[in-house]
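**Student:** Just to be clear, the model below is a prediction. Sequence and coordinates:
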Amino acid sequence: MGEKVVQQIRRSTVLVAVLVLFWWLSTYNSLVERFYSGKLFPVFAIVGQSITAWIPFSLGDCLYLLGILVFLVFLITIVVNLFRKNYSTALVRALKALNMVFVLMVCFYLFWGMNYFRLPLEKRMGLQMEIGESCELLEVTALCIERANSFRKQLKETDLQISNEAIFLKAQNLIASNSTLQPYIFSYLPTIKSPITNLQVNYTGVAGYFNPFTQEAQVNTSMPIFSKPFTACHELGHQAGIGFEDEANLIGFILCTESKDLLFQYAAYYNAVFMLLNQLAFQDRDAYFNMLKLIDPAVLNDAKEEEAYWRRFDGVLTHASSKFYNEYLQLNNQPEGLKRYSRMTKLLIAWKRKIAADF
């Protein structure tokens, strides 16, 4: 066995040992909460956001593209060396590529990814998650429909013509100044950016995403405007150390409802309504159809517009992206996969319980 092969194997061993250490730590939520999310993650958040907040474009997108190109080069060189029967060189290249993957995994969990294993937000906020009666689901759904209808009627055409930059700025100011959430999140320089291009984002069916390597939150700026405020606040929740998707949804809801902006308030209840209805359709089909009758036609038209928008890009890439992300979530302490998003309905009901009349 060549010296270069042995050297790469040694590096692999060290990197795997570090990943095993992360895995061991992930089994102790209280340790993750106290030492990682409470002390180490804020350091990486401060450093990362201090660097990238002032860059006007998505640095993370550029790095992703560069990473894809690098791995393509490695793949080509491996295939070429195998074809030429340079097996030792091909093995070294393959081990280098594997080690690059291990390095990226270490960086992912070190910079942000361990937040997937912190104490659940429901415990930190003291939320009672036991929901024994369906009447609570009906009550919250009806309330959210009423609020969505009301805010939609108050929206003027000028409210729907607000720029992406203005939406981003309002969302950033909301999370920076929100006293309700400050004990549960770490917000330093909240920043939202547009993707370098929305085209690939549309075809993967993504409304927004967070880059854990560069601490950047991105929002798809070409989707219908009534979803942008909620998505922006959701991604800022991830940037602030919230890992679970349902928890980021709750963060987005709280931020939007505490805004004085009509579009933000509408976005909160609009998104909540259809998450709640999905849960209701699963539990009680008759109640689901009865609730649909309560929704204002303008709100339903917004939902149809959004559905039509995403349908334009539905295809092989969308389904492949969904499958990949579903498995990614399952690997990171969310066994429900993409269904984790809909768990926000339980958090929403528990949140209403806690704040009662202020909901």
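**Tutor:** Received it, and whenever you're ready, just let me know what you need. Numbers count the residues shown, from 1 in each chain.

**Student:** only C-alpha atoms for contact and neighbour calcs from this point on.
**Tutor:** OK.

**Student:** ok, and for stretch 134-148, which residues are buried?
**Tutor:** 136-138, 140-142, 144-148 (16 or more other Cα atoms under 10 Å).

**Student:** before we move on, what about stretch 89-103?
**Tutor:** For stretch 89-103, by 16+ other Cα under 10 Å, it's 89-100, 102-103.

**Student:** closest to residue 283 among the residues you listed?
**Tutor:** Nearest to residue 283 among the buried residues of stretch 89-103, counting by Cα to Cα, is residue 102 at 42.8 Å.

**Student:** ok so the closest one is a helix residue?
**Tutor:** Yes - using DSSP: H, G, I helix; E, B strand; the rest coil, the assignment for residue 102 is a helix.

**Student:** here's the one I want to compare it with:
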Amino acid sequence: MIQKKYILPLLLLIQIIVLKIASLFPKFIEEYYSNGMYPIISKISRTTFGFTTLSIGDIIYGIVLFLVFRWFWKVRKTWKISWKDNLLKIVSFASVFYFLFHLLWATNYHRVKMYEKQEIEKEYSIEELESFTIKLIEKTNVIHQQITKDDSVKVVVPYSIPEIFELSIKSYESVEKAYPFLSYEKPSIKPSLISVPLSYMGFGGYLNPFTNEAQVNDRLPKYNFPTTTLHEMAHQIGYASESEANFIGFLASIHSEDMYFQYSGYSFAVKHCLRNLERIEEGRSEKFLPLLNPGILKNFEESKRFHEEYETFLEPIFKTFYDNFLKFNKQKDGLEGYSKFVGLMIGMERKNGVRS
């Protein structure tokens, strides 16, 4: 008979094997988890933890980290003697963490890809990317001019964070009319209590998989805030892929009735198109910059200053960790996946055109 201390470590190995096998059947996961079990779990989580604007998930993380550090401190002197038992306790903790992580949210990493479900051809030529970039620039310029009445003035979002969260919910109500699979219920959107550390790590927000709270970095430049919020909400409705969450955030923002949200979405998309052009060939995006209203470039400069303000040696460390985490979860592009949504945008534009 297996001793109790070996049960959880053994279950971790079994979980990993079972999940690897299940990931080979994304249609099964799509039907029975992403569209079956997960919507029920997520609504319960958001109902349970969404009653307050306080980030319960951040508090839980803080308590768990405190207990972990306290445990390490307590066993520090006996580590050499009891290293085997201590190691088993660590693996047992990892086993429980792994189980809850995938039960409550992360199995969505292995669902059917959005481009397959929506029959989107996401590959594109350089010519298509350049043409699409011009269309986005034209649209962004128009919205920028409507907001500021002066093409040299940057956009300043006049809303408070709670107001942006309310408008984000309305944006999903609007986009759901065009894309019913993007239905969003039971809001639980909050400014993160660890926004400063998130800024130093280079992240705009995160979804807490254990409480299903959408955590948004409240230090972000306000013009970026709507699209970032919509991105985290996309994770809440079961889209784990960063490229898909970016794509959904873009769709939700441009379908919003609010011009500031539309500007956030279109300027976000322009920035990623320009980055993709730079990846193809250094300097290739420069010819498009004069096409942008000077005020839009000032918003881009605002984002650049924000990242420079919080830039430290820690950011590449955390991003390397997260890049490998994404790849381990079958997101082969890692952090590059954030810009891979450009292919989804171009593919959708082929089908439907850029929304006007």
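**Tutor:** Yep, that arrived. Just so you know, these numbers come straight off a predicted model, no measurement behind them.

**Student:** what distance separates stretch 166-173 of the second structure from the centre of its chain?
**Tutor:** Here stretch 166-173 of the second structure is found 17 Å from its chain centre; the criterion is Cα atoms, centre = their mean, to the nearest Å.

**Student:** same deal with stretch 82-102 of the first structure?
**Tutor:** For stretch 82-102 of the first structure, the distance to the chain centre is 34 Å (Cα atoms, centre = their mean).

**Student:** ditto for stretch 291-301 of the first structure
**Tutor:** With Cα atoms, centre = their mean, you get 27 Å for stretch 291-301 of the first structure.

**Student:** Tell me the residues of the second structure aligned with that stretch.
**Tutor:** Using TM-score structural alignment, stretch 291-301 of the first structure corresponds to residues 288-298 of the second structure.

**Student:** Could I get the buried residue list for the matching stretch?
**Tutor:** Applying 16+ other Cα under 10 Å to stretch 288-298 of the second structure flags 292-297 as buried.

**Student:** Now intersect the residues you listed with the helices, please.
**Tutor:** 294-297 (DSSP state H).

**Student:** element containing the aligned residue in the first structure for residue 251 of the second structure, please.
**Tutor:** Applying TM-score structural alignment, one finds that residue 251 of the second structure aligns to residue 254 in the first structure. Per DSSP states H and E: residue 254 of the first structure is located in helix 245-257.

**Student:** mean shift between that helix and the second structure?
**Tutor:** By mean Cα distance after the TM-score superposition for the first structure, the fitted helix 245-257 of the first structure averages 0.5 Å away from its aligned residues in the second structure.

**Student:** Taking helix 245-257 as reference, get the angle to the helix or strand following that helix.
**Tutor:** Note on helix 245-257 of the first structure: by DSSP H and E, the next helix or strand toward the C-terminus is helix 262-283. Angle, helix 262-283 of the first structure to helix 245-257, by axes from the mean of the first three to the mean of the last three Cα atoms, to 10 degrees: 140 degrees.

**Student:** how many neighbours does residue 281 of the second structure have?
**Tutor:** For residue 281 of the second structure, the count of nearby residues is 10 (other Cα atoms under 10 Å).

**Student:** what does residue 49 of the second structure give?
**Tutor:** 19.

**Student:** Tell me the residue in the first structure aligned with it.
**Tutor:** Checking TM-score structural alignment: residue 49 of the second structure goes with residue 52.

**Student:** for that match, what are its contacts?
**Tutor:** By Cα atoms under 8 Å, 6 or more residues apart in numbering, residue 52 of the first structure lies in contact with 59, 214-216.
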